[in-house]
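S.K.: what follows is a predicted protein model with its sequence.
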Amino acid sequence: MNHDPSLDSVSTLAHELGHAYHNRQLGDLPPLQRETPMTLAETASIFCETIIQNAALQTAQGQERLYVLETQLMGHAQVIVDIHSRFLFEQAVFERRAGGDLNPSDLNDLMLWAQRETYGDALGTLHPYMWAVKPHYYGRSFYNYPYTFGLLFGLGLYAQYEQARAAGQEADFQARYDALLAATGQATPLELAARFGIDLHAPAFWEGSLNVIRRQIEAYEGVSGQ
C-alpha cells in the first residue's frame, strides 16, 4: 500500500491488517467455508481501524486532537453519506435501465440527483461524472453498500468491546469475536449478530452505531470551538 506519515495512512494500514486478522481466523477452515459475504468482509477491518484511531485520541490534545477527529469523521462521512449516494445512484440506474438504454447524459442526471438527495446543500460543487471515475460500479452490483453495513456493524461491535473491557470481560469478548470472524462463511449476519445479543432488525442497534459518530462530531465541535 502507499504510505505517508499521516493518521490516514496509519488508519488504512490498520484497516488492511484487520482483513489479515480476519483471514487468519478463517485460515484453518476448508476452502468453501472461508468465503465471506461482502456485508461481513469489513467487520474486522473497521474494528481494527477504530482501535487505532481511538488510541490516538486518548493522548491527542489541541490541534492534534482536532486532526484525529477530523480524520475519523472524513472517513465516516465517505462511508455513510457518499456511499449512500452511490447506492441511490446504482438503484436508480437499474430501475431506469429496465425501460431502455441510458446515455452518459442520463447517468450524469442520475448522479447529480443522488448527490443532492444525500448531501442536500452541504456540497458546493457536485460531480456528475462520479459514475465514470469510481471502479466500484463495475464488476459486482451494489459493491458499495456493504461498506456502510460493515462500518455500522463494526462500530456496534466495538461499542460492545468497550463495555466488556470496562467490566473486565475482554478475554470473553475476544473469544466470541474470533469465533464470529471464523464463522462468517457459515452463517448469515443476522445469525452471527444474535450470538452477541444483537438484533440487526432493531433500529436501536444501528442508532447506537450512529451515536458513536455523533459523539465524535460533538467532540470535534468542542475542540474546534476552543
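M.R.: Cool, got the structure.

S.K.: use CA for all of it now, contacts and neighbours both
M.R.: Fine.

S.K.: please, which helix or strand holds the spatially closest residue to residue 189 that is not a sequence neighbour?
M.R.: Of all residues not flanking residue 189 in the chain, residue 40 sits nearest, at 6.9 Å (CA to CA, 6 or more residues apart in numbering). Assigned by DSSP states H and E, residue 40 belongs to helix 38-41.

S.K.: quick one: the spatially most central residue of the chain from residue 131, how far?
M.R.: The centroid of the chain falls nearest to residue 151 when counting by CA atoms, centre = their mean (2.6 Å). Counting by CA to CA, to the nearest Å, the gap from residue 151 to residue 131 is 22 Å.

S.K.: what is the neighbour count of the residue lying closest to residue 130 once chain neighbours are set aside?
M.R.: Distance criterion CA to CA, 6+ apart; nearest residue to residue 130, sequence neighbours excluded, is residue 111 at 7.1 Å. The burial count assigned to residue 111 is 25, neighbours taken as other CA atoms under 10 Å.

S.K.: next up, a second structure to put side by side with the first:
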Amino acid sequence: ETWKDWYGDVMREADPYFWASKLHFSIADVSFYNYPYLFGFLFSKGIYAQREARGENFYIDYVNLLRDTGNMMAEEVVEKHLSMDLTKPDFWQQSVELVRDKVDEFERLLAQRS
C-alpha cells in the first residue's frame, strides 16, 4: 500500500528487496564510506534551514551559492553567501534540528497508528 502511494502507477508492483539493493548506505566497516552522503544530506538541510530563516531574501544568495559550488570549498561558499562558518556548530545544529523534527513527526504518526 505504501509503495503504491509513493510510486503510483509508475511501477507495477512493490519490490520487497528494494532496500537491499542500496547496500552501500549500510556499509559501516569502511571508514568514511558514508561521509559524503551524510555531509551532503546535512549540508542541504543547513541550506534549507537558511531558506526558512531568510525567506524571500534567500533566493539571490542561493543562486550565487550554487554558481560558486564548483569553484570554492564548502566552507568558503557558505561563508561568502550565507555568512556562516561550517567549522562552528551553528550551521550543523540547524541541520540536525530539522532531522530531529522529522523523526519526532514520524514517531507521532507511528503513535497514532497504534
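M.R.: Yes, it's here. Quantities reported herein were computed from a predicted structural model and do not represent experimental measurements.

S.K.: hang on, the earlier thing: tell me which element the residue nearest to residue 130 of the first structure is part of?
M.R.: helix 104-119.

S.K.: in the second structure, what residues pair with that helix?
M.R.: Across the second structure, nothing matches helix 104-119 of the first structure (TM-score structural alignment).

S.K.: beyond that helix, next helix or strand please.
M.R.: helix 130-133.

S.K.: for the longest helix along the second structure, packing partners?
M.R.: The residue-count maximum for a helix in the second structure (DSSP state H) belongs to helix 89-113. Under the contact criterion of 3 or more CA pairs under 8 Å, 6 or more residues apart in numbering; DSSP states H and E, helix 89-113 of the second structure touches helix 35-54.

S.K.: how much does the helix it packs on stray from the first structure?
M.R.: Compared with the first structure after fitting, helix 35-54 of the second structure deviates on average by 0.9 Å (mean CA distance after the TM-score superposition for the first structure).

S.K.: what range in the first structure matches that helix?
M.R.: Going by TM-score structural alignment, helix 35-54 of the second structure lines up with residues 145-164 of the first structure.

S.K.: likewise for stretch 86-96 of the second structure?
M.R.: Going by TM-score structural alignment, stretch 86-96 of the second structure sits over residues 200-210 in the first structure.

S.K.: what comes up buried for the matching stretch?
M.R.: 200, 205-206, 208-210 (16 or more other CA atoms under 10 Å).

S.K.: repeat for stretch 42-58 of the second structure
M.R.: Those would be 42-43, 45-51, 58, for stretch 42-58 of the second structure by 16+ other CA under 10 Å.

S.K.: kindly report the same for stretch 40-56 of the first structure.
M.R.: Under the neighbour-count rule (16+ other CA under 10 Å), stretch 40-56 of the first structure has 40-50, 52-53, 56 buried.

S.K.: can you put those residues in TSV and add secondary structure?
M.R.: As requested, those are arranged in TSV below (DSSP: H, G, I helix; E, B strand; the rest coil):
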residue	secondary structure
40	helix
41	helix
42	coil
43	helix
44	helix
45	helix
46	helix
47	helix
48	helix
49	helix
50	helix
52	helix
53	helix
56	helix
